[in-house]
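Asks: Quick one: sequence plus predicted model below, questions after.
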Amino acid sequence: MVGAVAKYQKYVEYKDLDEDFLPILPIDWQIHRVKTILKLRRVIVGSDSKFYQLLSLSLKGVIPRDISGGDGKIPESFDTYQVVKENDLVFCLFDMDETPRTVGLAPQNGMITGAYNVYEAIEGNVPKFVYYYFLYLDLFKGLKPFYTGLRKVVRSDTFANIKMLCPSFYEQTQIANFLDHETAKIDSLIEKQQKLIELLKEKRQAVISHAVTKGLNPNVLMKDSGVEWLGQVPEHWEVSRFKFVCSSIIAGPFGSSITKDMYVSKGYKVYGQEQVIPNDFEIGDYYISEKNYLELSRYEVYPKDILISCVGTFGKIAVFPENAQKGIINPRLIKATVSNKFNPYFFREYLKSDAVFKQFEQLSRGGTMGVINIGILNEIFAVIPPRTEQDNIYNFIQQQKNKFNHLIQKAESTIQLMQERRTALISSAVTGKIDVRNWKNPNNNEANTEFGV
């Protein structure tokens, strides 16, 4: 992302460094150890925990957490939590490769788990600059050389002796203010693109749902389907229970029918949610022997079978492809074989429509939400257009998916570019590759025009 920082000037003079992590440094910058910049503080809240706001370290940094929300694990007691003050730095210095974000800056007073390290900036240092510096390191796991043990821990005494870059207090302030302004603009643009992606996905689903329940001809005569969630359908369409569309509907075997000791390195494949959710039947490495395959032949899956994920993932449905390996379904799938006169791809799209989801919600009342069984599937009403119309609707849906997917991919690419720009700006500012000492906050809403998104 050279272009992201090309418009900013560099320092006039640099000095060479005998450091692995940085070859050059602005002439007036220093290198100090963390212990001269940050002071470790551990104050336990004890019985006063009820007076403190619960905080959490997340990808968005240190954020307030609602105890009553029920999100994530909530301990029985917070008495072992530690005090956090506004502008403290919070570090997670364990399981560092697995932890998405290892540093955060507290926006307010509160308390946080005692497993983290809480530091305050020593006078003469800007907490926000220190945060951006360690965020820069976190983006490429720059503390990896200091890990120890299986849990990849950076010990407190080791952390205290890590070297970090130190510009003057004024420059730290300028860098922090510059990055606050620039990253806020970028974050605003990213949020707009994320909202666009959600709108595109909603529109795509609405177009598909309309096509499979109303057809493609806006002038066709309509009739009442007799089904609350379907409303009117084209007059020449039939409406029937889904079970009458199929020659068979079979749930996967009971869990006890397939045990771990049955799996072999090669043979007949066992298909499950792992393949259906991403609609990728090449992945997966669960196989059974020919003997077990023949014993479980009732669950054999054939090309054009509709496979439905039946636990916790309503709407995850795929058609078994022609070129997939022979195999069976596992207990988390249902396979529906539609009659030869119907297009299975049309009915896959219909089963993923809003009309079917509403039926499923109604039929599941009193049962377990997110779980589909044959009884529920049998009761779902299906529309049955003539076969040629099924084919035309499916082809139309594919065209619409391609169009919307292209727009979504463009938005995702824009987000990726903006995230790269964000990373490049942080990296360049905290390592002295750009000089922002003379930067002034323009105080205008550039977020609407930057990038021309």
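Replies: Alright, I've got the coordinates. Predicted, not measured: the structure shown is a model, and the values here were computed from it.
Asks: C-alpha only now, for contacts and for neighbours.
Replies: Fine.
Asks: just so I have it, where are all the strands in the stretch 251-400 of the chain?
Replies: 263-264, 268-271, 287-288, 306-309, 317-319, 327-329, 333-338, 381-384 (DSSP state E, counting those that start in this stretch).
Asks: Please dump the ones you listed into CSV; it should also carry mean neighbour count and distance to residue 44 for every row.
Replies: As requested, the strands of the stretch 251-400 of the chain are exported to CSV (neighbours: other Cα atoms under 10 Å; distance: least, Cα to Cα, whole Å):
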stretch, mean neighbour count, distance to residue 44
strand 263-264, 16, 51
strand 268-271, 25, 51
strand 287-288, 22, 53
strand 306-309, 27, 47
strand 317-319, 24, 50
strand 327-329, 24, 53
strand 333-338, 25, 50
strand 381-384, 22, 60
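Asks: What count of nearby residues applies to residue 188?
Replies: Neighbour count of residue 188, defined by other Cα atoms under 10 Å: 13.
Asks: try this one side by side with the last:
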Amino acid sequence: MIEGLKPYPAYKDSGVEWLGKVPAHWEVRRLKRICRLAYGDALATNVRQDGPVPVYGSNGRVGTHSIANTKAPCIVIGRKGSFGKVNLSCEPVFAIDTTFFVDSRFTTEEIHWLYYLLEWLRLDELSKDSAVPGLDREDAYKRIAAVPPLPEQTAIVRFLDWAERRILRVIRARQRQIKLLEEYKQALIHQAVTGKIDIRTGQPYPAYKPSGVEWLCEVPAHWEILPLKWLAKCYRNGATPPTTKNFYYMGGTIPWYSPSSFDSGEIVSAPIRFVSNAAIEDGVARLIHGPALLVIVIGATAGRMTLMEQDGTTNQQITAFELPYDWKTCVFLLRQLRFSESWLRENASTATIPILNTNIVTHLPCLLPPPKERCAIVEYLDAQTAKIDAVIAAARREIELLREYRERLIADVVTGKVDVREIAARLPEEPLEEGAELAALDEAETLAGGGEDEENLGLGAVEEEVEA
């Protein structure tokens, strides 16, 4: 807790078990007696992408509009989809019909204080049990809160705004740090698997030759350049056994993968289901022997790749290349070929859905250094990326703890567990950061810039931190 925060001099029983005692001079009211949750409007036909007014739906800002239907400042609360999610805007907005909103017309309380109160009330925990979960206004109105006098609400807002700005700055700095670390990690992998740097010396190789490939440029003179199909024992597309025939799936032990099994990891994630030997024997599924490189060739994620370590099967959106190599060589090839994914997407046909031409995929150029060298490269990258991942994990954990601290601080302040009046009176005036809203904390995942940083990390500083 921030140093100097003390409890109020006198408390009273709120009459609500979970709320406990509240400051003696505060009132205890239901939300219905604090504000009215107004319904947003159906989106009008004059919506335009370059409109001056932000449009808010259940998930926050979703577009722009030519007019506003709220006054500033305004709280927007999701009632469908991300129900209960609270956003605060310091400018007029257009609230669409998947939201509730509150502005000065619908409460006599301080809007910024009400925003913090609604965050603490966790309206997202209220949902009707229906096909489409949503926030019911009457259920929300039953929530109980302690309400301080208006001058005290202003002091609470002043303090929480001050604390929030500092928390947000540190979170943004950590997120920028994570972004730089991810970029550094990818640059390190690219330099090693494409031969830009000799990992044994940390310098370029002594001799290079042209690769004739857009994303590879020049490559070490002693590395081979071979099409992917030459490296594979065989390659084949997957298939989907008829779901109407249960015996193809019942008691199945052979994993069956689809594009949804692909993630950022180097090994394919959980199978969608398992198929039986009957599916293989009847030719409605095709057994792939691991290790194999899996490439999505149909769909929005065409070009994505991963490895399958053990035997399995896939659907028809995936082409599998069985590799006759040790596991480290397979990992080396995956890390290298992943840098061609954006090129593959650009070259996919898009008449209806993206489809990769088989000839393009099978002729993907692969760089193959001597066996000992590619093994050394994989071991080097494993060691270096483990260090980077550890720093990233620590930064993410710090962000998580900061968010937990923010929630706890808001709870303690809006329920009167601590008295912030004295410290709020001593806080210096601070101009709002450009483009900053109090709800920006939830949107900070976008790594938005702007505002003062607690740290300013360049790639050089990132490298030093990893080594430390």
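Replies: Happy to help now that I have it. Fair warning: this is a prediction, and the values are worked out from it, not measured in the lab.
Asks: Output the strands of the stretch 251-400 of structure 1 as TSV; include the columns distance to residue 347 of structure 1.
Replies: As requested, the strands of the stretch 251-400 of structure 1 are exported to TSV (distance: least, Cα to Cα, whole Å):
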stretch	distance to residue 347 of structure 1
strand 263-264	33
strand 268-271	20
strand 287-288	29
strand 306-309	8
strand 317-319	10
strand 327-329	19
strand 333-338	9
strand 381-384	8
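Asks: Can you show me the helices along the stretch 251-400 of structure 2?
Replies: Listed in chain order, the helices of the stretch 251-400 of structure 2 (DSSP state H, counting those that start in this stretch) span 277-281, 327-337, 341-346, 358-362, 371-414.
Asks: To residue 230 of structure 2, which of those helices lies closest?
Replies: Distances from residue 230 of structure 2 to each of these were compared using Cα to Cα; the shortest belongs to helix 358-362, at 8.4 Å.
Asks: so the closest one corresponds to what in structure 1?
Replies: Under TM-score structural alignment, the match for helix 358-362 of structure 2 in structure 1 covers residues 374-378.
Asks: What's the average distance for the matching stretch when superposed on structure 2?
Replies: Compared with structure 2 after the fit, stretch 374-378 of structure 1 shows a mean deviation of 1.7 Å (mean Cα distance after the TM-score superposition for structure 1).
Asks: Run through who's touching that stretch.
Replies: Stretch 374-378 of structure 1 is contacted from outside by 241-243, 249-251, 334, 360, 363-364, using Cα atoms under 8 Å, 6 or more residues apart in numbering.
Asks: hang on, the earlier thing: out of the strands of the stretch 251-400 of structure 1, which is closest to residue 408 of structure 1?
Replies: Ranking these by proximity to residue 408 of structure 1 (Cα to Cα) places strand 317-319 first, at 21.1 Å.
Asks: picking that back up, minimum distance to residue 175 of structure 2: which of the helices of the stretch 251-400 of structure 2 has it?
Replies: Distances from residue 175 of structure 2 to each of the helices of the stretch 251-400 of structure 2 were compared using Cα to Cα; the minimum, 7.8 Å, belongs to helix 371-414.
Asks: That closest one aligns to what range in structure 1?
Replies: Under TM-score structural alignment, the match for helix 371-414 of structure 2 in structure 1 covers residues 387-430.
Asks: Just give me the neighbour total for the aligned residue in structure 1 for residue 276 of structure 2.
Replies: Under the alignment defined by TM-score structural alignment, residue 276 of structure 2 is paired with residue 289 of structure 1. Neighbour count of residue 289 of structure 1, defined by other Cα under 10 Å: 16.
Asks: Appreciated, that's everything.
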